[in-house]
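Student: Take this sequence and fold it.
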Amino acid sequence: MTFYSATQPGLTALFRVLDTLSPVSTHVSALVGIIGGIALGVLVIWLLVVLIRKLKANVPSDGTSEFAPRSNSDQIRNELQSDHTTTFDSGALLCSICENLDFYKIFLDGIPETEEIPLDSLSSILKKSYQCNFCRLISFHVRRTWMLDKFPDFDLSGIQCRLLSMSCGCLRGPFYPPPKFRCFRLHVNMEGLRDFWEKYPTSRATAGSLSIYLMQEDAFKFGRPTDLHSRRVKNTVDIDLVKKWIKLCQENHGDECHDVWRMGDGEDKNLPEYVRLVDVVSMALVPAPSGCRYMALSYVWGAVSTEYRTTTDNIAGRSTPGGLNMTTFPETITDSILFARQLGLRYLWIDALCIIQDSLQDKITQIQSMDLVYGHSYLTIMAAGGASARDPLPGCRPRTRTLKQHIEVVQGLHLCVGPPRLQETLALSVWNTRCWTYQESALSRRRLYFTEQQVYFECRGDVFCEDIVAESKGHQLSTNFLRNSRGEYFPQGDPFGSYMWAVKECTRRNLTVESDLVDALTGVMNALAIGFRLGDPARVFHCGMILTDLHCALLWQHDPHTPRTRRSLPDGVGLPLPSWAWAAWRGPVDYTSAHRYIGIVNGSGDPSVVETLVDSWYIVDHSGATVQLDVRRVSRIVSNPMTEEEKSAYSPPSGILDSMELILDVHRPLVPGTLIFRTTSSHFNIAIRGSQENGESSACLHHGLFDILSTSSPPIWVGTAVLPLDPPPPSSLEFIVLSRTSMLRVYDEQILAKYHECVFYAMAISQHEGLMQRVGLGIIHEVSWNASRPKPKVVFLR
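Tutor: Prediction:
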């Protein structure tokens, strides 16, 4: 039987041949047709699967979104400035420079810094960001961190961009991992930024390094684990991820993150009974239970109604179950309570709730325990994303944070410019400008920073964040680039180094009540005294000054850009702080090396004392009694053989002071804070340096460099001092010797002999009725000091 009809002779002949085929051939043909049909069906199904997977990839499950390329530049510009995670997907959208780069090979092998690849000028990259995926990544970072909308007229064409790659580290072992575990991130260097920084110095503090990361979903393309690759940030904080960070810290960091301030095994590690906590289950204030696990909150109060705070009127009601009404609390506090519940923690410490705000005695008692409150805390939340207590904890609830993660597909690879690293984020926060928050961060073992873009976890052993896969058990030799972006690390290796850092940090921050400065550092001071076994904190510190290292503590300097102005005190509150204490003065304070005496704006290094030249120190304590201080001494190691100048070295007065020498006037008792010691004093002339030597125009500076001159004729340049410019000091000042150091280029080296450690730290003072006040600090050559015929003197410094 034939199933085809044919009208042409050729086709008729063909069908006749087919009709003569055996039945077996017919069955084979049928089988081939069936197999072909099945293959066609499989192909169709496979194409449908690919299409569906592609559509799913364009709508990720974590709330991020992908967009097709836009031809409308205004629409792209809006997306660059949008507040959600964005992914542009098109491998074809590359400029002529970027399309010639082999990004796969770059991420596979890296680019050493010596072989940087030139890209283009920054202005050209910004223009091409609407048509090139890779240029758009750079543009997104620059627009976000440089705040270019504030500097529309600056010419960026002189800034050239160059590409290299940097190692992200390795979580699995040695410093030099095999290629399988080696992860790279791209880094864009920019040349020619000096003019931009000089014109807009505030932008320098906020413009971080430009790094571009490979997303974790592409790690398999290089045969690597997802370690240290970027991951997508969700709309809300992943509680399970936070719990994982805490667990990794608990199980792998040992004493480093477990012990509180180097306390011995026999010391009580419980909170004092007078410390109150919020019970987030019963919603009441309760005395801290013994050995309880609790969370602490660090935040900015801001201009918020005081109704939510605990007072003597509501403390009784708040101490009963249900006494804390969350509807009256600002959002930072309500979110903290919710977050504690999510973590499974029952207790929470919040200063506004746990301290009776209108009780001076309760405030004093609680402030003295801040080292314990934050040191014992299981976890401290840093509300670094808000400007006041009214602001929510970003990411604690939906729609409370704006994500800043931008993803592009370049040559088939998902590349990302993520949120700023921790240091860069904190530099932009109001939280980081407040003085009280410094010690709250420094004293805490585990810190969880809530910022506008993501959450960062920091402990003494590691740093984690939502956008980087960095979770590991912390192999002893593992490396992780996030650890370079630590927000805070305290204490440092020695007590005075830790103290200097704390003073620098706190004096640069703001206080609503400026007389709170010493109180805001009390927890840090207690921790230093306990951690380094210095003794009773009340005897180790006075007016913020560390007395055990007084010879170094006296070497503080005003920030040269800050006027010399006394810090005000509330009406009716005691005496002003002594002039020798940095806390008596407004503005930032530096502890810098002697290089400050070469250039007034030089602020690097630490002061170095090679010999103490004061034998005994005394202070009038808060009760009015004069007590001797236990100040650490530093002895000089003299070279052998000695030079002629060293043989005639300065010999400081020694011995303790008798009771009569400790009295200035029997009819006028000395006030607390008066420092008493014996040294030598001498007068020298001074002359201000020119503006060029001082480094900046006098309009920008309130302290400057002065030449210290001998009183001989002709005068000799014998040293250098840093003194206030307004009001200008007199032409002659009295100096008193404190200690010995080593420095060149601070005196006339053609006239005065140069030898090892030949200069003194000397304090410039003014005198009134026998009491002296600090005016400034200087360095004077030893030979010139001896030649000035200094006189021994008992100094009463106030």
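Student: going forward, measure contacts between C-alpha atoms and count neighbours the same way
Tutor: Will do.
Student: what helix or strand is residue 766 on?
Tutor: strand 759-768 (DSSP states H and E).
Student: hang on, I meant residue 496
Tutor: helix 495-507.
Student: follow-up on the earlier one: next, the angle from the helix or strand following the strand holding residue 766 to strand 759-768.
Tutor: Counting by DSSP H and E, the next helix or strand C-terminal to strand 759-768 is strand 771-781. Angle of strand 771-781 versus strand 759-768, following axes from the mean of the first three to the mean of the last three C-alpha atoms, to 10 degrees, is 160 degrees.
Student: please give me the structure for this one as well, since I'd like to look at both together:
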Amino acid sequence: MEASASNAKLCEVCSGLDIHRLTQSLHPCRNPLPCPHPDRTGSGIGLALGSIDEIKSRRLTCDICRLVAESLDKEPPDLDGECRVVESREYCKFKLPISVEARDPSITHFHLTHSFVVFYTSELDRYHGPARLWESKEKYARSSHSILDFQVRASSCFKAGDTTVASPQTEQEFLATIGGRYICTQTDIHLIRAWLHQCEHKHGKDCMPSESLRFPEGDREPIFVVDVIQSCLVDTPSRCRYVALSYVWGTAPVFTHLTENTQDLRKTGSLRSLPIPATIRDAIALVYAIGERYLWVDSLCIIQDDWKMKGTEITRMGSIYSGALFTIVAAAGDHANSGLPGVEQGTRDQVQKILKLANCELLTVIDKTPHGIDNTTWAQRAWTFQERVLSNRVLVFSESQVYWSCRVASHSEERALEEVHDIHRFQSPFPQQVTADRLSWEPLEPSKYFNLYRSLLSTYRQRHMTYKSDILNAFDGVSETLAALQNDTFLWGHPESLFSHAMLWDLIGHSARNHVEVPILDSNGSREMIPIPSWSWAAWSGVDLARLPFLLSGDYTDVKPVTRFDIVDTKRQLVRIKEQSWPDHPGDGGQALWKNEQPDQVQPDTNYPPLRAGQLRFWTSLGNMKVVRGRTGPQAPWSMYRWLPFLVYQPDQDCKIVGQDFIVIAANLHNMLTLLAIEWKDGVAYRVGQLKVPEAEWLEVENRQWRLITLG
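Tutor: The predicted structure follows:
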């Protein structure tokens, strides 16, 4: 329950605050949109509160100083400085809906602001970290940062779908529904229902996959779902309306669906007596409370020791998450027993404070940045990446509150903005680095398709995973969805239609071959373990888990395919990779100076090594040239190649000049060739690095030869 609050006690300094301005969070504006009005950061109130010692000396006699002092207690003890109350940046611009009667028709929109306390340190402590891009981590100078934010509490909160509450009719009634909202210790189920109701009834098709997203027949729905009413597993009903769960297994023991217990799990009430982790149990309770019936969760809805089912379901993550009504995201904690804070009584602490003034109430803001949960374990795990990207709607549980994000709107428990319309600019507290709106539900032209693929892949490779063998599996959902959108096929993580472009990936940082093997079905239907081919980005991982290498995913704008690739399929047969020729990229690039004639078809040759699934075979130019080979540290592999004048390098423990075999795999419109550095084993070439050189430089290589390459 919300505690009652008497009027705030203010000291002589805080009494000087312009309370009327401080509490006027809604600012009318008559400028046309897009509004040229500058941000208000640092302007307006600007009242000095004093030094740290002065503020702390008044904490017992002033409620504002008490709240500021509590924030200062969390600062490093060796810092000194002063605090000042300023007016916040504008984080929302909106217009009144047509249905609302306005007092002043000349007002075109409103600005929503709040006030915050800035701590100005007297000593700068700036970060001078590693110069290398892949070693750098975002740090901030300790000077001039916000330590406490206030927002005006909304005087009434309209809930969508609540027939007992009438829609606001006037401007005053409408604005009263906008502002801060007090967060209780238990999640407001009615509010979650309101978010879902508003999305389904007002957003329509904007928040669902389009008809262009066509998955293979039978791949649209999962095999099993949890029936939260009967508390057991059931076969997924036709056209099932289900909720999905995204969470981190972590180190906690997770009860799983196995072949031996599959019949028991189908018995009514069976899930009530099993040791199911707290996060899954809370998700079941939440789905039931919201009024939905079915829940999909991987540990229960996939038979974990049935490798055939598991492999099939992993490749269907795109259809499973995009087909869910919404996805519950367990962003609190680092294991499956962390639970969903606020679902059960006593599982969420109340950290929000109330400051009651004469004409309103101020609430402290819990999330002071638009990326409030980016540092959670959930936001950094590889498996959860596609679960977020593929979900149309997400309901995110953090330690302190719940967020909602769909393709049209973003909401949080502490900010009542459900009735805001025509938002011109909005900083959402949900992390926006990779959100669902970046994964288009409509087919894209080739350049935009490739840019989307490279953006998703680069971001995915910055996520952590426990088992390197999951590196392709955790991206399969994204691959499946892109393939369905573009009528494409993915080959070891690479889009077939843009294969030459996708082959241009490179890693910057501590990386090495991971020698991961994955299961495939051979021609006899038996399971066979096959190493991920060296030419795939999935065959390479970071050697230092604390510093993941950064993946450069190639460039579409000036690349042209110059090589006809064949790939060995699971039946050990050569199949031509069908790259599409786009108007802005003419076929195979024509007859370049370095190119020899090649056969139209590649036939197996007994003089070449036996075929193995995942290998590429193609004609290209092979040569050996001297280059600079480097590494990022004494313990790192030699994986960096540079074509530069040798005089600028002095060989040392991290740099040497070597003779290296290279093959041509692509070119660009500026007569630059992309070469793969290769090493040989039993007649098969393996990728060890990448280098770009001018075509003229390659023509100077004396020992060049035209060669049929088998690239493993």
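Student: TM-score for this pair?
Tutor: The TM-score (TM-score structural alignment, normalised by the length of structure 2) is 0.78; 650 aligned residues with a C-alpha RMSD of 4.5 Å.
Student: Where in structure 2 does the strand holding residue 766 of structure 1 fall?
Tutor: Using TM-score structural alignment, strand 759-768 of structure 1 lines up with residues 672-681 of structure 2.
Student: sorry, back to before: which other helices and strands does the strand holding residue 766 of structure 1 contact?
Tutor: strand 732-741, strand 771-781 (3 or more C-alpha pairs under 8 Å, 6 or more residues apart in numbering; DSSP states H and E).
Student: Contacts for that strand, please.
Tutor: 733-743, 772-782 (C-alpha atoms under 8 Å, 6 or more residues apart in numbering).
Student: Going by neighbour count, which residues in it are buried?
Tutor: Of the residues in strand 759-768 of structure 1, 759-766 count as buried by neighbour count, 16 or more other C-alpha atoms under 10 Å.
Student: what's the answer for stretch 46-62 of structure 2, then?
Tutor: 46-49, 51-52, 55-56, 58-59, 62.
Student: follow-up on the earlier one: distance from the match of strand 759-768 of structure 1 to structure 1 after superposition?
Tutor: In the superposition against structure 1, stretch 672-681 of structure 2 averages 2.5 Å from its aligned positions (mean C-alpha distance after the TM-score superposition for structure 1).
Student: where does that stretch sit relative to the chain's centre, distance-wise?
Tutor: 32 Å (C-alpha atoms, centre = their mean, to the nearest Å).
Student: Now do the strands in the stretch 501-650 of structure 1.
Tutor: Per DSSP state E, counting those that start in this stretch, the stretch 501-650 of structure 1 carries strands over the ranges 541-542, 545-546, 557-558, 589-590, 611-612, 617-620, 626-628.
Student: Relative to structure 2, what is the average displacement of the fourth one?
Tutor: Following the fit onto structure 2, the mean deviation recorded for strand 589-590 of structure 1 is 4.5 Å by mean C-alpha distance after the TM-score superposition for structure 1.
Student: before we move on, what about the third one?
Tutor: Averaged over the aligned pairs, strand 557-558 of structure 1 sits 2.1 Å from structure 2 after superposition, using mean C-alpha distance after the TM-score superposition for structure 1.
Student: so that strand matches what in structure 2?
Tutor: Counting by TM-score structural alignment, strand 557-558 of structure 1 corresponds to residues 506-507.
Student: do the second one as well
Tutor: The alignment of strand 545-546 of structure 1 onto structure 2 (TM-score structural alignment) spans residues 494-495.
Student: average distance between that stretch and structure 1?
Tutor: With mean C-alpha distance after the TM-score superposition for structure 1, stretch 494-495 of structure 2 departs from structure 1 by a mean of 2.4 Å once superposed.
Student: just so I have it, where are all the strands in the stretch 151-300 of structure 2?
Tutor: Using DSSP E, counting those that start in this stretch, strands in the stretch 151-300 of structure 2 cover 179-180, 224-227, 232-235, 242-246, 294-296.
Student: Just say which of the ones you listed is most tucked in.
Tutor: Across these, averaging neighbours per residue (mean count of other C-alpha atoms under 10 Å) puts strand 294-296 on top, at a mean of 28.
Student: Which elements pack onto that one?
Tutor: strand 224-227, strand 242-246, helix 278-290.
Student: how about these, which one is nearest residue 601 of structure 2?
Tutor: strand 224-227 (45.6 Å; C-alpha to C-alpha).
Student: Other residues contacting the closest one?
Tutor: Taking C-alpha under 8 Å, 6+ apart as the rule, strand 224-227 of structure 2 contacts 232-236, 242, 293-297, 300-302.
Student: if we go to 6 Å?
Tutor: 232-236, 293-296, 301 (C-alpha atoms under 6 Å, 6 or more residues apart in numbering).
Student: Identify the residue range in structure 1 corresponding to that strand.
Tutor: Going by TM-score structural alignment, strand 224-227 of structure 2 lines up with residues 276-279 of structure 1.
Student: As a check, name the ranges of all helices in the stretch 101-250 of structure 1.
Tutor: 103-109, 122-128, 133-146, 194-199, 201-206, 239-252 (DSSP state H, counting those that start in this stretch).
Student: sorry, that was for the stretch 301-450 of structure 1
Tutor: With DSSP H, counting those that start in this stretch as the criterion, the stretch 301-450 of structure 1 has helices spanning 315-318, 331-343, 351-354, 360-367, 370-375, 422-427, 435-442.
Student: Tell me which of these is the most buried.
Tutor: helix 370-375 (a mean of 25).
Student: And it against structure 2, how far off on average?
Tutor: Compared with structure 2, helix 370-375 of structure 1 is 1.8 Å away on average (mean C-alpha distance after the TM-score superposition for structure 1).
Student: In structure 2, what stretch matches that helix?
Tutor: Going by TM-score structural alignment: helix 370-375 of structure 1 matches residues 317-322.
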